[in-house]
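J.: predicted structure and sequence below. I'll ask about it afterward.
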Amino acid sequence: MRSFILLSAAAALTLASPVPQELDFSLIDTVETPSNVTVPTNTDELIVSYDSDAAAAAVQTSVLTGQTEIDISNSTTNSTSSSTLRRRGTCAVQASGSGPVPSPDTASSFLSYSAFASAASAAATPSGYTQAFKNLNASNNAYGYLGFTNLASYDSEKCASKCNAISGCASFNLYFERDPSKDPGTGCEDPSSTTNIKCVFWGGPLTTANANNAGQYRSKFQVVIAGSNGYVNNTIEPADGFTSPSYYGNTAIDAPNDCNDKSTFLGSQVFTGGPFDANLCAAACNAQSATNLKANKPTCKFFNTYILSRNNVAIGQYCNLYSQTWASSYATYKGSNSGGNKYTVSYSYGFSSSADAGTCKKPTTSTWVISSATATASSTATAQPTTSGGFINWKTFQANGANLGGWLEKEQTHDPIWWASVANLSTTPDEWTLCQTLGDQCGPTLEARYASFLNHSTIDQLASVGVNTLRIPTTYAAWVNVPGSALYHGNQQQYLKAITDYAINTYGMHIIVGLHSLPGGVNNLDIGEALMHDDFFYNTTNLNYAYEAVDAILDFIKASGNMTSWTIGPINEASDNLPGFGTSAGLTDKGAQWVADYINGVVSRTAKVDSRIPVMVQDCFKGASFWEPYFDASANLVIDSHVYYFAAAGTYSQYVAPAVCGQASSISLATKFPNFIGEWALQVMFNNNLSDRQLIFNTQRYAWSKYVSGGSFWTAVSYSTALVDGQGTQRDYWSYIDLINEGVIKPESAFNGTAFC
C-alpha cells in the first residue's frame, strides 16, 4: 500500500487569505424539512432507541460509495410499553394525568394558572445541564426526537435521569399539557380536560426559537402548554479517536488555505433521521481517510459538525471534513441564503484526530549538491551474500527490488481503466465489493486480469536495470478459504508460481511473498481486506485463519523447488486506529502486542520448516527500533519500513533528495535486525515535476542501498489515471516499467559510481 513516513522538518506557519467552505446548496436544498413532532396521547411513554454504532456503520458505507445525504433513521426504533397503551376512538376515555386541572376548565385558565408557573420557576437545574428557557407557554420542535414520558410530578431531576439513560439524548423539555379526557369527536367535541406532565427528549439543543409549539385544536378541544422549561446537556458524547471537542456555538469553521496555499477542505455530508451524534462525522472522517489513502490523497484529521437549519427549522446534522485542524478563531461562518431560504448554523463543534492533528509544515529549502565523491555506489546487480545452504542473509544482502503490486491483490487505484470495464468504480471501491458485485463471474474476471496484468516480459525489463528482488503482495484468499469472506479463493498460486519460477530460474531473483490482507481486515483499507474492516485484531478465529494462510505459503515455498529464494512477509501496514494511519499512532500498544504475538507465531511456524527462511516484519509506521524489544535477537527477521513523500507535509519535488539521505541514515540506527524499505515511489505532495524523477529515483535507490538492506519500488506496473499536484498523473511516478521505457530508470552502472548521498 502506498503510505508514508512524514518529514520531520518544522517551519513557521503562514496562511493565505481565507476561502470559506460554503454550504453545498446542491446537497442541502433537496433535504426535506422535517414534519413537526406530535407527542402521542394514547400512551404514557414512548422511547426512541438509537444505535450509534449502526448509524456510524451506515455513514461509513455511504461515504465509501460517494453518498453525501445520509439517512440514519434505520438506526432508530420506537418502543412503547403495551401496558400504557390507551384505546383511541371517538369519545374513548383517556387516562387521567397527574397534574391539577384549573377551574374553570378552559384553555385561558390553564395558561394563567399560577401553580404551573411556580413549579417551573422553582424547578432545579439538574447537574450537568444548562437551562435554556423557563416557564414558556410552548413546547419544542427541536432536532432528533427521542420520545417522551409522562411524569407523576413536575420533576426536572427525574426527567434528566431518564434523558441520561437514552442514547443520543442531548436535552429535554418539561411542561404541563392540557389534554382531553376523552378522544374528541362527534358527541364529545369539547370534553373536560386532564393535565399531563410531559418530559420530552431530544437529540439536539433546545432554544426559545424552537419552542414554537403552542398547542392545537382537536375538534373543538384546545390543547395548550404551560410551565415549559428546557434543559440542555453541557457535554456531548465523545468521538472515538478524536480529542475533546471545541464548541463554536452558532458559527462554523471558515478555513483558509494552509501554509503551502493548499485547501484542506475534503468535503461535506448531511445526516438526517436521528439525533445529533459527533460519531457520525467521525465515521465519515475515517471513511474519507480510507478512500483518500487508497487514492494517495490527504486524509481527514479534523471535522466541524453542527445542526443546520433552514428558515429556523433544523433539517440535519452537517459535517465538514478537513486535512488539518483549525483553531476556533476561524469559526466565523454563520450561514448563507439560497433560493429564498435562509440557512443558519447552531450547536457547532470541532474535533481533531487524537493521533495526528494534521499540522501544516512548509518545505525545507536546503541546497542539495550531488557529491562527486570517489566512493563507489553499491551495486545491487551482483551476486548476493548468502548463509549456509544458499539462503540469503539480510544483514549483508542488498535488495534492488520492485513490488508486483495490484496484481494478485487488486487495487482500484492502480488499475482503474480495467476496473471500470468490469464494474462501477463508485460502488466497488475494493476487491471485496467488486467480487460481491460480480458474483459467480468474480473468479473468471480476476483470473483473466492476473494473466494480462503482467507477464515474463515484465520480469525481463525489471532485470535489465538490475532488479534482483520481487516483493509480491497477495490476499489471504490466495492461500486459504475463509468462511464468509467475499475475496476470491482460486488459482492465484498457479499465476504466482509461473512468474516466480521464471524470475528465480532465469535471473536468480529473490522473492518476498507477502500477506497484504489478513482475515477480518488488518487496517480498514482496501488492501487490508476491505474498507472499514479491522476484525483481524483481537479475534482468535481470524488469527487462526491467518496462521493457516502462513502455513499454506510455507507449503508453497517447500514445493517450489527453490526453497532458498524466499522471504515471507506475514503482515502489511497493520492499524487498529484509522485516524492515526501512516503515523506511529495508527497502531495502539494493545494492537502492537497482538501483531508481535502473531509474528512470533509465524517465526515458530517458519522455523519448523526451516529457520533459515527469513520473516519480514512490516513496521506499521512505528519505526524499526520500536519492534526490537518484542523479538529475540536470534530470530531470522528483517524489518520492513515504507517511505513515501506524496503525503508528507510540505514536500515539494525539489526538496525531496536531501530528506531521503537523512531519513535512510536515521532508519539505519536500529541495528538489532536488518532494515529494508519495502515500499517507496516518486510522487511528492506538491509540484511534481517530470524532470525531477530521475534524481529522486537515483537518490532513493542509492540511499536504501548505502544505509540499509535496499528497497523495493512500488510498483512494477501501474495504470493510475489520477492527477498529481504538478505535472502528469500518478502512473508517471509509480509505474516502474513506464519509468524504464521513458529512460528515467537505468542500471546503476550508467551513473559511473556517482554517490547520491
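T.: Happy to help now that I have it.
J.: contacts, neighbours, all on C-alpha from now
T.: Fine.
J.: buried residues in stretch 39-53?
T.: 41, 43, 44, 45, 46, 47, 48, 49, 50, 51, 52 (16 or more other Cα atoms under 10 Å).
J.: OK, contacts around the fifth one?
T.: Shown in contact with residue 46 (Cα atoms under 8 Å, 6 or more residues apart in numbering): 78, 79, 80, 81, 147, 148, 149.
J.: tell me which of these is nearest to residue 739?
T.: residue 78 (60.6 Å; Cα to Cα).
J.: burial of residue 103, as a residue count?
T.: The local packing of residue 103 (other Cα atoms under 10 Å) involves 9 other residues.
J.: is there a neighbour count for the nearest residue in space to it that is not next to it in sequence? I'd like the number.
T.: Of all residues beyond its chain neighbours, the one nearest residue 103 is residue 109 (6.8 Å), with distances taken as Cα to Cα, 6 or more residues apart in numbering. Neighbour count of residue 109, defined by other Cα under 10 Å: 13.
J.: relative to residue 168, how far out is residue 109?
T.: Distance of residue 109 to residue 168, computed by Cα to Cα, to the nearest Å: 37 Å.
J.: go on, residue 649?
T.: Residue 649 sits at a distance of 37 Å from residue 168 (criterion: Cα to Cα).
J.: swap in residue 590?
T.: Taken as Cα to Cα, the span from residue 590 to residue 168 is 29 Å.
J.: of these two, which one has the most company?
T.: Per other Cα under 10 Å, whichever of residue 590 and residue 168 has more neighbours is residue 168, with 26 against 12.
J.: in what helix or strand does that one lie?
T.: Assigned by DSSP states H and E, residue 168 belongs to no helix or strand.
J.: same question, the one 10 residues further on
T.: Secondary-structure assignment from DSSP H and E places residue 178 in strand 171-180.
J.: about what we covered before: any of the contacts of residue 46 buried? List them.
T.: Buried among those by 16+ other Cα under 10 Å: 147, 148, 149.
J.: which one of these is nearest residue 606?
T.: Closest to residue 606, out of all of the buried ones among the contacts of residue 46 and judged by Cα to Cα, is residue 147, at 58.8 Å.
J.: thinking again about what came up before, just the ones of the buried ones among the contacts of residue 46 in strands?
T.: 147, 148, 149 (DSSP state E).
J.: closest one to residue 264 out of these, please.
T.: Using Cα to Cα, those come closest to residue 264 at residue 147, 39.1 Å.
J.: what about versus this one:
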Amino acid sequence: MKTSIILAALAATALSAPAPAPRPQDVDFSSLEFSSDDLSTGPEFGATKESIPVTKPATSDIIEDIKEDPATPIKKLRRDIKAILKRVPGDCAPQPINNGPQFINLEPTPWQEAVEAAYPPTNPSTLGPYKKVFDGLRGSVNQIGYRGLTTIHAYDINACKTLCDKKAQCLGFNFYVERDPSLDPGDLCPNPSIITNYKCTLWSFPFLAGAADNIGQTRRQFKVVIAASVGYVKPYDASNLANFTSYGQNLYGSINAPLLDGENSYLGVKSYPNADVNVDYFEPAVCAAACDAQTAYNSRHHASTPCQYKACNFFDAYVVLKDGKAQGLTCTLYTWTWDDSYAVNGGQTRSDGVFKVANSYTYTNSRLPAPPYINTCPV
C-alpha cells in the first residue's frame, strides 16, 4: 500500500489507530440522498445506434451543494419524480434491417427459446479485465449511467467489449438479442413481421443481474422481448488526483472507520446525483472536490470549538447497488487515513432492498500534512 504524506503526519501526532470495529460504520445505505431510483435510463425500443455523453458537474456546483447541504453522518432520503417519456404513435416506417442471423415467424416465447438454444449462457466468466455478472437473462440493463447503444450484426460479445474499451468512462456492457418489429407499429400495421437485432449497450456505472429488468414492451399488437442477455463489468482505472493520492486498488467494500482515541474521524457522506448536482458516471474527482469543500465549510462553521475545525484528509469513493442497480456515486469523508483492512462494509440488507458496495477506491489528501483538527487560534 502507498504510504501517504498525511498518514505520516498523523502518526507523528502519536494518535494510534485501533483495530477495526466488529460491526459496520453507521452509514444507512437506504437513506442516501440519491435521485437515481427515478433516473434509470437505457435505449428506447427501436433504437439501433446512439451515443450519450456524460454529465460533468462543475466544481462550483459541488462547492455550492456542500454550502447548502454539508456532509453529515445522517442523511434524509429525498426522491425526484421521473418524467414519463411518451412514444410518438407509429407510422409504419420501415425499421433498419439487421443482416445477422434471424429468427422469424415466431411468437415471443418460442422466439426466446430459439434464441436461447442458439446462444446458451456459456459465455466466458472473464474477458480481460471484465467480469461476467449475469448470462442468459430475458432482460436488458436499465439504470443510471447509460452511455449508448450499437446494433451488431451477430452474437459477438467481443465486439461489444471493444466498444466499451474505446468509450471513455465505460465500466460495463450489456449484450442481448431483441425481437423487434420490421415496421414502426401503427394503426395500419399493428403487428409487423419480426427483425432480430443484436444490441450492445454501454454503462458508466457497474451493475448486477437485478439491473437487467427491462423485459420488453408491447407496441400496438407487437411484443418486443429480449433473450440471451449477458452483462460484464470492469474495475475503475484509479490514478492520483490533483492534491489527492490514490490507494489504487478496488477494495472489498467501503471503509468502516472505528473511533480514533474516542473521537469520530467520520465527517459524513455525500451522494450523487442529488437534487443539486447531477453526476451520471463514476468519478472520484467529484469526491475530492466535496472533500475540499467540506474542509472549507468546516473552517467557517466551528463556533462550538472556536479554535479548531475538522479537516477532510481522506475519502472513500464507491458505488451503492440497490437490488443490482447502481444508485450513483457515494463519497464518505474522514479526518484520518484508513488502510484497506478497514474496507469491510460490503453491503447491507434493509427492509427496502439489498444494498451492495462496488468500485470502492480511497484517496488521501497529499497537500497538508494536517492533524484531524486544525487550530485557528494563535498559541
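T.: Nice, I can see it. Not measured: the values here are computed from a predicted model.
J.: Serialize the buried ones among the contacts of residue 46 of structure 1 to a markdown table and add fields for distance to residue 179 of structure 1.
T.: Converted to a markdown table, those look like this (distance: Cα to Cα, whole Å):
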| residue | distance to residue 179 of structure 1 |
| --- | --- |
| 147 | 18 |
| 148 | 15 |
| 149 | 15 |
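J.: so where is the one helix or strand residue 499 of structure 1 maps to in structure 2?
T.: Residue 499 of structure 1 belongs to helix 492-507 when assigned by DSSP H and E. Under TM-score structural alignment, there is no match for helix 492-507 of structure 1 anywhere in structure 2.
J.: got the buried residues for the helix or strand just after that helix?
T.: Using DSSP H and E, the helix or strand that follows helix 492-507 of structure 1 in sequence is strand 510-515. Neighbour-count burial for strand 510-515 of structure 1, counted by 16+ other Cα under 10 Å, picks out 510, 511, 512, 513, 514, 515.
J.: for the fourth one, which residues are in contact?
T.: Contacts were defined as Cα under 8 Å, 6+ apart; by that measure residue 513 of structure 1 touches 471, 472, 473, 474, 566, 567, 568, 569.
J.: and it, how far is that from residue 596 of structure 1?
T.: When residue 513 of structure 1 is compared with residue 596 of structure 1 (using Cα to Cα), they lie 19 Å apart.
J.: looking at structure 2, name the residue matched to residue 323 of structure 1.
T.: Under TM-score structural alignment, residue 323 of structure 1 pairs with residue 335 in structure 2.
J.: how far away is that match from residue 376 of structure 2?
T.: Relative to residue 376 of structure 2, and taking Cα to Cα, residue 335 of structure 2 is found at 16 Å.
J.: out of the two, which sits in the more crowded spot?
T.: For the pair residue 335 of structure 2 and residue 376, the greater number of neighbours falls to residue 335 (25 against 11), based on other Cα under 10 Å.
J.: equivalent range in structure 2 for stretch 445-457 of structure 1?
T.: Going by TM-score structural alignment: stretch 445-457 of structure 1 matches no residues.
J.: TSV please, covering the buried residues of stretch 39-53 of structure 1 and showing secondary structure and distance to residue 351 of structure 1.
T.: Formatted as TSV, the buried residues of stretch 39-53 of structure 1 follow (DSSP: H, G, I helix; E, B strand; the rest coil; distance: Cα to Cα, whole Å):
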residue	secondary structure	distance to residue 351 of structure 1
41	coil	40
43	coil	40
44	coil	38
45	strand	35
46	strand	33
47	strand	29
48	strand	27
49	strand	25
50	strand	22
51	coil	21
52	helix	18
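J.: make JSON lines out of those and add distance to residue 445 of structure 1.
T.: Shown next, in JSON lines, are the buried residues of stretch 39-53 of structure 1 (distance: Cα to Cα, whole Å):
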{"residue": "41", "distance to residue 445 of structure 1": "59"}
{"residue": "43", "distance to residue 445 of structure 1": "57"}
{"residue": "44", "distance to residue 445 of structure 1": "59"}
{"residue": "45", "distance to residue 445 of structure 1": "55"}
{"residue": "46", "distance to residue 445 of structure 1": "52"}
{"residue": "47", "distance to residue 445 of structure 1": "49"}
{"residue": "48", "distance to residue 445 of structure 1": "46"}
{"residue": "49", "distance to residue 445 of structure 1": "44"}
{"residue": "50", "distance to residue 445 of structure 1": "41"}
{"residue": "51", "distance to residue 445 of structure 1": "38"}
{"residue": "52", "distance to residue 445 of structure 1": "38"}
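J.: check contacts around the match of residue 323 of structure 1.
T.: 265, 266, 267, 310, 311, 312, 313, 314, 371, 372, 373.
J.: isn't the first one right up against residue 256?
T.: Okay, so that is residue 265 of structure 2. No - using Cα atoms under 8 Å, residue 265 of structure 2 is not in contact with residue 256; the gap is 10.7 Å.
J.: and residue 317 of structure 2, what pairs with it in structure 1?
T.: Residue 317 of structure 2 maps onto residue 305 in structure 1, by TM-score structural alignment.
J.: coming back round to it: quick check: buried residues in the helix holding residue 499 of structure 1?
T.: For helix 492-507 of structure 1, by 16+ other Cα under 10 Å, it's 492, 496, 500, 501, 502, 503, 504, 507.
J.: count of neighbours near residue 461 of structure 1?
T.: Residue 461 of structure 1, neighbours per other Cα under 10 Å, totals 16.
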